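Novice: my questions concern the predicted model and sequence given below.
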Amino acid sequence: MNFKSLSLFSISFIALCFTVASATNFDIRNNCPHTIWAAAFPGGGRELSKGGVWNLKVSPGTTGARISGRNNCTFDKVGRGRCQTGDCGGLLQCRAYGAAPNTLAEFSLNQFNNLDISLIEGFNVPIEFSPTSGGCSRGIRCTTDIIGQCPKELKAPGGCNNPCTVYKTDQYCCNSGNCGPTDLSRFFKARCPDAYSYPKDNQTSTLICPSGTNYRVVFCP
């Protein structure tokens, strides 16, 4: 290996080490009494039996990311199949967002990390999203039995739909960018005040933590 090649190798190695060191760690845990198929975009997916843990590293600068749980899945040996809720294109290793209804832990990793729990695509599993390091101590959660209390018009197999999914109107989906809470969005907000219940519900629903903070996502906390 000549000096030029060695220098390029050294630079690449240092850059790789820096990237790994700067990655944010997400400790994803299943405390449900049944199996959950965790989904992450980016990140893929993992089958988690009761008590199972998935340590996921996410690169700095990642935006529009989400972690969610899938229920009642069956996959073959190559990872193709289907889930009753949260299905992401019939794949164990998700390459896109999952289908509603699914409870979402959303995040963007920038100079400051923006985090939220979203019910804008409905609810299928209780979830907690909390920091485990850094100068951020408050977590957010949605743990009420929303499925058991779900309004008849929003019920779905294994979950509870957001009204936007069911009615697809501007009133519920905020397509024009000008909308407020509705009786149905208030149903979600009353039971999970930490979570987004409709698209403009951002005044009290976003958690901001400093860059470098690591996190834990727990299903059925």
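Specialist: Yep, that arrived. Residues are numbered from 1 along each chain as shown.

Novice: from now on I want contacts and neighbour counts done on CA atoms only, so please keep to that.
Specialist: Noted.

Novice: hmm, who's touching the strand ranked longest in the chain?
Specialist: Identified as the longest strand of the chain according to DSSP state E is strand 65-75. Defining contact as CA atoms under 8 Å, 6 or more residues apart in numbering, one finds that strand 65-75 is touched by 35-42, 81-87, 91-92, 97, 102-108, 124-125, 158, 219.

Novice: same thing with stretch 140-149?
Specialist: Contacts of stretch 140-149 (CA under 8 Å, 6+ apart): 116-117, 123-124, 126-130, 155, 158-160, 188, 191-195, 207, 220-221.

Novice: now a ChimeraX select for only the buried ones of these.
Specialist: Command for ChimeraX that selects the buried part of the contacts of stretch 140-149, burial taken from 16 or more other CA atoms under 10 Å:
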select :116,117,123,124,126,127,128,129,130,155,158,159,160,188,192,194,195,207,220
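
Novice: just the ones in helices from the contacts of stretch 140-149, please.
Specialist: Taking DSSP state H, the ones among the contacts of stretch 140-149 that sit in helices are 188, 191.

Novice: which SS class is residue 138?
Specialist: coil (DSSP: H, G, I helix; E, B strand; the rest coil).

Novice: ok, it - contacts?
Specialist: Each residue near residue 138 by CA under 8 Å, 6+ apart is listed here: 130, 131.

Novice: pull the longest helix from the protein.
Specialist: The longest helix of the chain (DSSP H) is helix 3-22.

Novice: residue 95 and residue 44 touch, don't they?
Specialist: Yes - the criterion here is CA atoms under 8 Å, and residue 95 meets it with residue 44 at 6.5 Å.

Novice: hmm, residue 88 is touching residue 101, no?
Specialist: No - the pair residue 88 / residue 101 is not scored as a contact, 11.6 Å apart, by CA under 8 Å.

Novice: would you agree residue 82 falls within a helix?
Specialist: No - applying three-state DSSP, one finds residue 82 to be strand, outside a helix.

Novice: what about it, neighbour count?
Specialist: For residue 82, the neighbour count with other CA atoms under 10 Å is 20.

Novice: equivalent analysis for residue 148, please.
Specialist: Using other CA under 10 Å, residue 148 is surrounded by 10 other residues.

Novice: put this next to the previous one:
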Amino acid sequence: MAPSHLALKFLLLSLIIKGVFGTTFTFSNKCDYTVWPGILGTPALATTGFELAEGKSRSLQAPAGWSGRFWGRTRCSFDGFGHGSCATGDCGSGQVECNGAGAAPPATLAEFTLGSGSGTQDFYDVSLVDGYNIQMIVDVSGGSGGCGTTGCVDDLNRRCPGELRVADGGGCRSACETFGTPEYCCKDAFDSPAACRPTPYSELFKSACPKSYSYAYDDATSTFTCTGADEYTIVFCPSIHSGSIKTKASNMSEDSLNALLDLYASLASGSQTIRSPCLFNVMFAFAIYVVALLHTSLLSYNL
């Protein structure tokens, strides 16, 4: 048989296999603690929640057309029968399995809508609209049409404004969840892309995690597409090249860098600590500059 015919048959076989078995989702825990991934989607996958120890991975198959979300639950306590709860991202089932329930905010979410068949696009994003509780990225293997890495490698819990902080610093709520007003929740008169604009809180999230959704209409820089991806890897606590942030921030010490990031969080949340408008503007601009340097950190993680 001619080589070209063999190649064509192999391609057709690959497409058939992908149509039957769907897309692989692999969860990788690079945190120095256990994470309990939660899963909500249609149709239901083989599990809706499980324990993922430090350094471990687990893969699941999803059929074509699957739509749903993943998140990491933290600070969980389950007994020998799998009964218990989590401090952040808890799904309220009282079990390791979420059984069709979603994450209680705040929770970092990885959202997917897989294409319905060969040649159709997958849509995916990492969202902070429901707040933040854990560093997470989505990496893609195979496919065409963009297929970019997205997510949040910065630890927002370390610079979360006090009024948004929950779970003893283990989570950072969204402004909508905290205040419930239309301008923060993009509802009522603000329920349109033109009316609902970024706020100081969503801008703080966006500065730390430039490829993640920071508010409801943050589509332009936050939605990704891929056609024919073989695998999506959801990585909890992706590591950053040692010293990369410090080098980009003029070799600042870690304490100095953290102080500037805390200042940025304070200024972005409207703190009145600095009375002079001129000094406020100078310090705010400098803080933005330093945080902007962190944007490239998403491109320099180690898997």
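Specialist: Thanks, I have it. Being a predicted model, the structure only gives us computed values, none of them experimental.

Novice: drop the TM-score for these two in here.
Specialist: Scored against TM-score structural alignment, normalised by the length of the first structure, the superposed chains reach a TM-score of 0.87; 204 aligned residues with a CA RMSD of 1.6 Å.

Novice: ranges for the helices of the stretch 1-150 of the second structure?
Specialist: 3-21 (DSSP state H, counting those that start in this stretch).

Novice: quick one, which of residue 88 and residue 101 of the first structure is more surrounded?
Specialist: The neighbour count for residue 88 of the first structure versus residue 101, taken as other CA under 10 Å, is higher for residue 101 (28 against 24).

Novice: so what does that one match up with in the second structure?
Specialist: In the second structure, the residue matched to residue 101 of the first structure (TM-score structural alignment) is residue 106.

Novice: what's the answer for residue 127 of the first structure, then?
Specialist: Using TM-score structural alignment, residue 127 of the first structure lines up with residue 136 in the second structure.

Novice: next up, the contacts around that match.
Specialist: Residues in contact with residue 136 of the second structure, defined by CA under 8 Å, 6+ apart, are 108, 151, 152, 153, 234, 235, 236, 237, 238.

Novice: how close does it get to residue 30 of the second structure?
Specialist: Going from residue 136 of the second structure to residue 30 of the second structure by CA to CA, to the nearest Å gives 10 Å.

Novice: then residue 207 of the second structure?
Specialist: Noted for residue 207 of the second structure: a distance of 23 Å to residue 30 of the second structure, by CA to CA.

Novice: the first structure: strands as residue ranges?
Specialist: 24-30, 36-41, 44-48, 53-58, 65-75, 81-85, 104-109, 112-118, 127-131, 140-142, 155-156, 159-160, 207-210, 215-219.

Novice: need the winner for burial among those strands.
Specialist: Each of those was scored by mean neighbour count; the highest is strand 159-160, a mean of 26, by mean count of other CA atoms under 10 Å.

Novice: once aligned to the second structure, how far is it on average?
Specialist: Mean deviation of strand 159-160 of the first structure relative to the second structure after superposition (mean CA distance after the TM-score superposition for the first structure): 0.5 Å.

Novice: chain center to that strand: distance?
Specialist: Computed by CA atoms, centre = their mean, to the nearest Å, the chain-centroid distance of strand 159-160 of the first structure equals 16 Å.

Novice: and that strand, which stretch of the second structure?
Specialist: Under the alignment (TM-score structural alignment), strand 159-160 of the first structure falls on residues 171-172 in the second structure.

Novice: residue in the first structure paired with residue 95 of the second structure?
Specialist: Under the alignment (TM-score structural alignment), residue 95 of the second structure pairs with residue 91 of the first structure.

Novice: skip the chain neighbours and tell me the closest residue to that match.
Specialist: Of all residues beyond its chain neighbours, the one nearest residue 91 of the first structure is residue 80 (4.9 Å), with distances taken as CA to CA, 6 or more residues apart in numbering.

Novice: map the one you found across to the second structure for me.
Specialist: By TM-score structural alignment, residue 80 of the first structure lines up with residue 83 in the second structure.

Novice: give me the number of residues near its match?
Specialist: If you count neighbours by other CA under 10 Å, residue 83 of the second structure ends up with 13.

Novice: gap between it and residue 234 of the second structure?
Specialist: Going from residue 83 of the second structure to residue 234 of the second structure by CA to CA gives 25 Å.

Novice: what do you get for residue 284 of the second structure?
Specialist: Counting by CA to CA - residue 284 of the second structure and residue 234 of the second structure are separated by 34 Å.

Novice: residue 55 of the first structure against residue 23, yeah?
Specialist: No - if you go by CA under 8 Å, residue 55 of the first structure and residue 23 don't touch, sitting 11.8 Å apart.

Novice: make CSV from the strands of the first structure and add distance to residue 177 of the first structure to it.
Specialist: Shown next, in CSV, are the strands of the first structure (distance: least, CA to CA, whole Å):
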stretch, distance to residue 177 of the first structure
strand 24-30, 32
strand 36-41, 26
strand 44-48, 31
strand 53-58, 31
strand 65-75, 22
strand 81-85, 28
strand 104-109, 20
strand 112-118, 18
strand 127-131, 27
strand 140-142, 26
strand 155-156, 26
strand 159-160, 24
strand 207-210, 22
strand 215-219, 30
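
Novice: hmm, residue 109 of the first structure is touching residue 25, no?
Specialist: No - applying CA under 8 Å, one finds residue 109 of the first structure not in contact with residue 25, separated by 11.3 Å.

Novice: any idea how far residue 248 of the second structure lies from residue 106 of the second structure?
Specialist: According to CA to CA, residue 248 of the second structure and residue 106 of the second structure sit 30 Å apart.

Novice: burial count for the residue nearest to residue 92 of the first structure when sequence neighbours are not counted?
Specialist: Leaving aside its sequence neighbours, residue 92 of the first structure sits nearest to residue 79 (CA to CA, 6+ apart; 5.0 Å). Per other CA under 10 Å, the neighbour tally for residue 79 of the first structure reads 14.

Novice: ok, residue 173 of the second structure next?
Specialist: 24.

Novice: do you know how far the residue minimising distance to the centre of the second structure is from residue 148 of the second structure?
Specialist: Residue closest to the mean C-alpha point of the second structure, counted by CA atoms, centre = their mean, is residue 126 at 3.7 Å. Per CA to CA, residue 126 of the second structure is found 12 Å from residue 148 of the second structure.

Novice: cool, and residue 171 of the second structure?
Specialist: For residue 171 of the second structure, the distance to residue 148 of the second structure - CA to CA - is 26 Å.

Novice: please apply the same query to residue 64 of the second structure.
Specialist: Per CA to CA, residue 64 of the second structure is found 20 Å from residue 148 of the second structure.
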